[in-house]
Every structure is written in structure tokens, then in C-alpha cells.
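A.B. asks: Just to be clear, the model below is a prediction. Sequence and coordinates:
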Amino acid sequence: MVNPAATFRALHHDRSPGDPLVLPGPWDAASARAFEDAGFPALATPSAGVAASLGYEDGSTPADEMFAAVRRIARSVSVPVSADVEDGYGLPPKELVARLLDAGAVGCNLEDSTRADGLKDPRAHADWLAEVRAAAGDALVLNARIDTFIRGAADPVAEAVDRARLYIAAGADCVYPIGAPLTALPHLRAAVEGPINAGAPADGSVLREWGAAGATRITFGPGLQRRAATAVGEIAERIRRGE
């Protein structure tokens, strides 16, 4: 039997520079099916987009509701689904892994900061990631989010490199320096072994350019859910006007 995590992991490797792995971010089962029908080989849920679909502010979704949403998304499609589970909701690594696998996820995003306390100690976080890896074995693709660009680090590129090296050594399959600009990607690519996740640019620039600059994979966060919500709002307004 094919290991779905192995299938997903393989999508991160042997890619040409201008061909990043593009992973749309479904927020519910219907959007997940739409992205699969469009031909995407895998999906990556955004915690903020799922939160909005459930009526929560970003970062305030109860863990039970987030895992239930991931389960609905994963069971609605046949392609691999990676789940953004923020900083793990304070769950012990074995329980976190068990809940992800029970929900049908084959990968996860794990953040290295909190809103209340800012950036976590990198070595302590790497130790925690190593525990998650040990609990998961090869059943999950770990995407270690690096928050130096969004948490005011003095030198976000240098600190991102240091953290990336620690996290990859701890067993992360991919690192995600969220908020890194296009100009930072060549520096990160030159210094970091392994796949690098970049956030899809909001300025509409071509995704291939981000791949050529060093991004192995590109995710969208809540961007697609917000665009869909805007479109629904525009439709509602036209209906209200009787058009």
C-alpha cells in the first residue's frame, strides 16, 4: 500500500526552479473538492481561513473544531492534505500526531511563535519538533514555520537561516519563513538545505518567479478564502440591488 505521506513528500523533491509545488488552501469540503477538480496534486489548509469559515478570529479556533474541519476536508478529496495546526494547541507530540492522523492529514504546519510571547526559543522548539518527528515516523510531512519576518527579529534572514538549520536537523521536511519577501529567497535558498515554503504574493506577481528565486512550494494562507468571501459579498450586493 502506498504511504500517502510519502506521495506528498515526494512532491517536494526533484523540482525545477521555476516549477514550485503550488498548494491551494481549502477552508471547507466544497473548496477542497473545487481545488482537486482543478487538478492540484495536494492541498494545505490555512488555519486563518478555516477559522473564518467556522466563525472564529484567527488563532482562536478550539482544537477540536480545527481537527474536525481538517477531517471533513481530508475525507472529501483523494489528494494529500496538509493541515495548519498553528503551534500545536499545547498538545503533547504523541497526541498531536495521533489527532492529525485520525483527521486524515498527511502533513502539518507548526509555528515557532505565539501572539502572546513572540518567537519561541529556537533550540527548545527544535527539540519539540524532534519529538513530533519521533512520534510521527514517516507518516507526516512536517513543515516548520519560521516567524522571524513577522515577529520583528533584528535580522530576520539570518535568524531564519539559523532556525531553519535547527528545524531540519530535528526532522522537519520543509521550512516556511512566512512573510519572507521575494528578495530574501535567494539568500535563504543558498543557506538552507531542503525544501522552502513561501507564502503566495499578494501583489499578483508570477508564482514561477518565486520558484526561480528559491521557493520549493507555495501556499496561500487565508488569501483564497478571503477572495472567495469578497466574491460572495459582491454577489450578495448585486442581489440586494436587484441585478
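C.D. replies: Received, thanks.
A.B. asks: from here on, contacts and neighbour counts on C-alpha atoms
C.D. replies: Will do.
A.B. asks: Confirm A83 sits in a strand?
C.D. replies: Yes. Assessed with DSSP: H, G, I helix; E, B strand; the rest coil, A83 lies in a strand.
A.B. asks: Would you check that it makes contact with A42?
C.D. replies: No. If you go by CA atoms under 8 Å, A83 and A42 don't touch, sitting 11.2 Å apart.
A.B. asks: Go through this protein and flag its longest helix.
C.D. replies: For the chain, the longest helix by residue count, based on DSSP state H, is helix 223-240.
A.B. asks: That one: which residues count as buried?
C.D. replies: 223-225 (16 or more other CA atoms under 10 Å).
A.B. asks: which helices and strands does it pack with?
C.D. replies: Packing contacts for helix 223-240, counted by 3 or more CA pairs under 8 Å, 6 or more residues apart in numbering; DSSP states H and E, involve helix 47-54.
A.B. asks: Which SSE is immediately downstream of the helix it packs on?
C.D. replies: Downstream of helix 47-54, the first helix or strand assigned by DSSP states H and E is helix 63-76.
A.B. asks: list the helices and strands that next one packs on?
C.D. replies: With contacts taken as 3+ CA pairs under 8 Å, 6+ apart, helix 63-76 sits against helix 29-37, helix 47-54, strand 81-84, helix 93-103.
A.B. asks: about what we covered before: rebuild the buried residues of helix 223-240 as a markdown table, extending it with distance to E111.
C.D. replies: Compiled in a markdown table, those are given as follows (distance: CA to CA, whole Å):
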| residue | distance to E111 |
| --- | --- |
| G223 | 18 |
| L224 | 20 |
| Q225 | 20 |
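A.B. asks: Relative to A6, how far out is A139?
C.D. replies: Distance, A139 to A6, by CA to CA, to the nearest Å: 8 Å.
A.B. asks: So for the two, which sits in the more crowded spot?
C.D. replies: Set A139 next to A6 and count neighbours by other CA atoms under 10 Å: A139 wins out with 19 against 15.
A.B. asks: What strand or helix carries the nearest residue to the more buried one once chain neighbours are set aside?
C.D. replies: Spatial nearest neighbour of A139, chain neighbours left out: A5 (5.5 Å); criterion: CA to CA, 6 or more residues apart in numbering. Per DSSP H and E, A5 falls inside helix 4-10.
A.B. asks: and the comparison structure, right after this:
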Amino acid sequence: MSKVDVFRALHRGRLPGDPLVLPGPWDALSARVCEEAGFPALATPSAGIAAALGHEDGSTPADEMFAAVARVCGAVDVPVSADVEGGYGLAPKELVERLLEAGAVGCNLEDSRQGVLKDPREHADWLAEVRYAAGDLLFVNARVDTFAYGDGDPERAIERAALYVAAGADCVYPIGAPAHVLPLLRSGIQGPLNVLGRLDGKGPSPTELGELGATRVTFGPGLQRRAARQMRELADSLRT
């Protein structure tokens, strides 16, 4: 079974309370740590990689992002999905080629640009082109930014999600959706549902998110930011 087939299989038959948990490594070392911890797959965060490379979130040059993804993929044996933001203006065929060259089996693609929601039908058409170019070689996670940059209306999120699923998205990611609306999103969205988890103990645990409807849980740059805080604490301790 190929890595992408393994990755797809990990999304199937998830029981409530048992979502697929995908940590977000930002370099080869953190990827190996996550693999050694027993995670069956990983999902790189664009914001975490940006910070590690010295860029602001959303400003990483495409070449640097794909090189970083390739380092993560090359460091581990488990499948890796890559957050490639809005696709860096690449044509669908080139975007797919670069993801596959980097070794990724999946990708996050967001439906906003510089904090403004894209037209959902135009974005769906673009996703359909990505799907056509990728065939079955990539697992496409369509991010829905209604809660991040829109009015936060769950029905609008469901409408956008339906268009993306119809275009061939394998999974939908309503980033920033409040926990209390997850059951509504779950009932209105076909296929796997990706939910953003928190690592500060202030939100539902992955198990609780699964009980609310999450098929899989990712953390964005959460691991990288927490590691940076811990390093700061250690660095401060060296000065005492």
C-alpha cells in the first residue's frame, strides 16, 4: 500500500472520540520526534515553518516552503501532509508536481487571500483543477476560513464546504470553528472533518473534539510555538 493510500485509510472508520491526531513538525528533527512518539502520520504547519525560517506567517517564499516540506518528508517513513497556504500562485499542475517532488501525500489549501475570503465557486473550480492534476496521488484538505475571516456563520461554512467536497476535496477544515458548532458542522458536511486543536489546555482535548465530530485534529504551529516558549524558559534559566 502506498503512503497516500495509508494516509487515506487513517481517515476511514474513525469512532467518536478517536480522531486521527496529526502533530505539526516544522523541521527534520521535530518530524523524527513525532514519528518516534508513535504518530502514524504528520501534517506540517505553514506558520511553524515560516517562524523556523525567519519569516512572518504567510510570507514564506514557495521555494523555501517546499524545501522545508521535503526535509520533513525525507526524515520520516510515515505519511506527511503539507500546509501550502493558498498555493503560492502556482498553476494546479505545477503545485501538484512540487508537492509530489517534496514527498508529501496531502496538502492544506485555504480559501482566503491576505485575510479576505475568496469567491467560493471560483475557489471550488480551482480545487477541481488541483484534484484533476493530482488524481489519487494527493489527499486534499480544503480549509474553510469563514470563522477566521468571515462572519462566523456555520451555515456559510457548510455551503462553502459542500462546494469544495463536490470539487473533489478529501477533507474539509473549518479552521477556528468554535467547539459548540462542531456537531452542526459534522451533520452538514460530508466526509472527514479537520478541527484545530489547542495545546494550552484551554480548549477541548482531541478526544473531546472527536466526540463533537472531528475526524482528525491538527494543531497548526502550536507545537513549534510551545517548543519556542520552553526553549526561552531554558535559556532564561541559563542566565541565573
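C.D. replies: Yes, it's here. Remember, predicted model here, so these are calculated numbers, not experimental data.
A.B. asks: thinking again about what came up before, to which residue of the second structure is the residue nearest to A139 of the first structure aligned?
C.D. replies: Aligning on TM-score structural alignment places A5 of the first structure opposite V4 in the second structure.
A.B. asks: Now for that match: which residues touch it?
C.D. replies: Residues in contact with V4 of the second structure (CA atoms under 8 Å, 6 or more residues apart in numbering) are 79, 105-106, 137-139.
A.B. asks: Which ones among those lie within strands?
C.D. replies: Among the contacts of V4 of the second structure, the ones falling in strands (DSSP state E) are 106, 139.
A.B. asks: now the first structure: which of the contacts of V4 of the second structure match?
C.D. replies: Among the contacts of V4 of the second structure, the contacts conserved in the first structure (both residues aligned by TM-score structural alignment, their matches' CA atoms under 8 Å) are 79, 105-106, 137-139.
A.B. asks: Distance to G17 of the second structure for those - can I get that in a markdown table?
C.D. replies: Formatted as a markdown table, those follow (distance: CA to CA, whole Å):
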| residue | distance to G17 of the second structure |
| --- | --- |
| P79 | 22 |
| V105 | 25 |
| G106 | 24 |
| L137 | 29 |
| L138 | 26 |
| F139 | 23 |
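A.B. asks: Return the two entries of those that lie farthest from one another.
C.D. replies: Within these, two members stand farthest from each other by CA to CA: P79 and L137, at 12.1 Å.
A.B. asks: Between these two, which contacts overlap?
C.D. replies: Here P79 of the second structure and L137 have 4, 105 as joint contacts, going by CA under 8 Å, 6+ apart.
A.B. asks: residues in contact with stretch 92-101 of the second structure?
C.D. replies: 66, 70, 82, 87, 105-107, 126, 129-130, 133-134, 138.
A.B. asks: let's go with 10 Å and repeat that
C.D. replies: 62-63, 66-67, 69-70, 81-82, 84, 87-91, 102-107, 126-135, 137-138 (CA atoms under 10 Å, 6 or more residues apart in numbering).
A.B. asks: what's the mean deviation for that stretch versus the first structure?
C.D. replies: Once the two are superposed, stretch 92-101 of the second structure sits an average of 0.1 Å from its aligned residues in the first structure (mean CA distance after the TM-score superposition for the first structure).
A.B. asks: buried stuff in that stretch?
C.D. replies: By neighbour count on 16+ other CA under 10 Å, the buried set for stretch 92-101 of the second structure is 92, 95-96, 98-100.
A.B. asks: Around R151 of the first structure, how many other residues sit close by?
C.D. replies: The number of residues packed near R151 of the first structure is 16, by other CA under 10 Å.
A.B. asks: Confirm that it sits in a strand.
C.D. replies: No. Going by three-state DSSP, the assignment for R151 of the first structure is coil, not a strand.
A.B. asks: which one in the second structure is aligned with it?
C.D. replies: Counting by TM-score structural alignment, R151 of the first structure corresponds to Y149 in the second structure.
A.B. asks: re the thing from before, just the residues contacting the helix or strand following the helix holding A5 of the first structure, thanks.
C.D. replies: As assigned by DSSP H and E, the chain's next helix or strand after helix 4-10 of the first structure is strand 21-23. With CA under 10 Å, 6+ apart as the test, strand 21-23 of the first structure has contacts from 11-13, 15, 35, 40-45, 81-82, 197-198, 200, 207-208, 211, 215-221.
A.B. asks: Then stretch 115-133 of the second structure?
C.D. replies: When contacts are defined by CA under 10 Å, 6+ apart, stretch 115-133 of the second structure is touched by residues 91-97, 109-112, 134-135, 137-140, 142, 144-146, 148-150, 159-170.
A.B. asks: swap the cut-off to 7 Å and go again
C.D. replies: If you take CA atoms under 7 Å, 6 or more residues apart in numbering as the criterion, stretch 115-133 of the second structure is touched by 92-93, 96, 111-112, 145, 149-150, 160, 163-164, 167-168.
A.B. asks: Buried residues of that stretch, list them for me.
C.D. replies: The neighbour-count check on stretch 115-133 of the second structure (16+ other CA under 10 Å) flags 117, 120, 123-131, 133 as buried.
A.B. asks: Can you add secondary structure and distance to Q190 of the second structure and give the residues you listed back as JSON lines?
C.D. replies: Shown next, in JSON lines, are these (DSSP: H, G, I helix; E, B strand; the rest coil; distance: CA to CA, whole Å):
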{"residue": "L117", "secondary structure": "strand", "distance to Q190 of the second structure": "21"}
{"residue": "P120", "secondary structure": "helix", "distance to Q190 of the second structure": "17"}
{"residue": "H123", "secondary structure": "helix", "distance to Q190 of the second structure": "18"}
{"residue": "A124", "secondary structure": "helix", "distance to Q190 of the second structure": "15"}
{"residue": "D125", "secondary structure": "helix", "distance to Q190 of the second structure": "18"}
{"residue": "W126", "secondary structure": "helix", "distance to Q190 of the second structure": "20"}
{"residue": "L127", "secondary structure": "helix", "distance to Q190 of the second structure": "16"}
{"residue": "A128", "secondary structure": "helix", "distance to Q190 of the second structure": "17"}
{"residue": "E129", "secondary structure": "helix", "distance to Q190 of the second structure": "20"}
{"residue": "V130", "secondary structure": "helix", "distance to Q190 of the second structure": "19"}
{"residue": "R131", "secondary structure": "helix", "distance to Q190 of the second structure": "17"}
{"residue": "A133", "secondary structure": "helix", "distance to Q190 of the second structure": "22"}
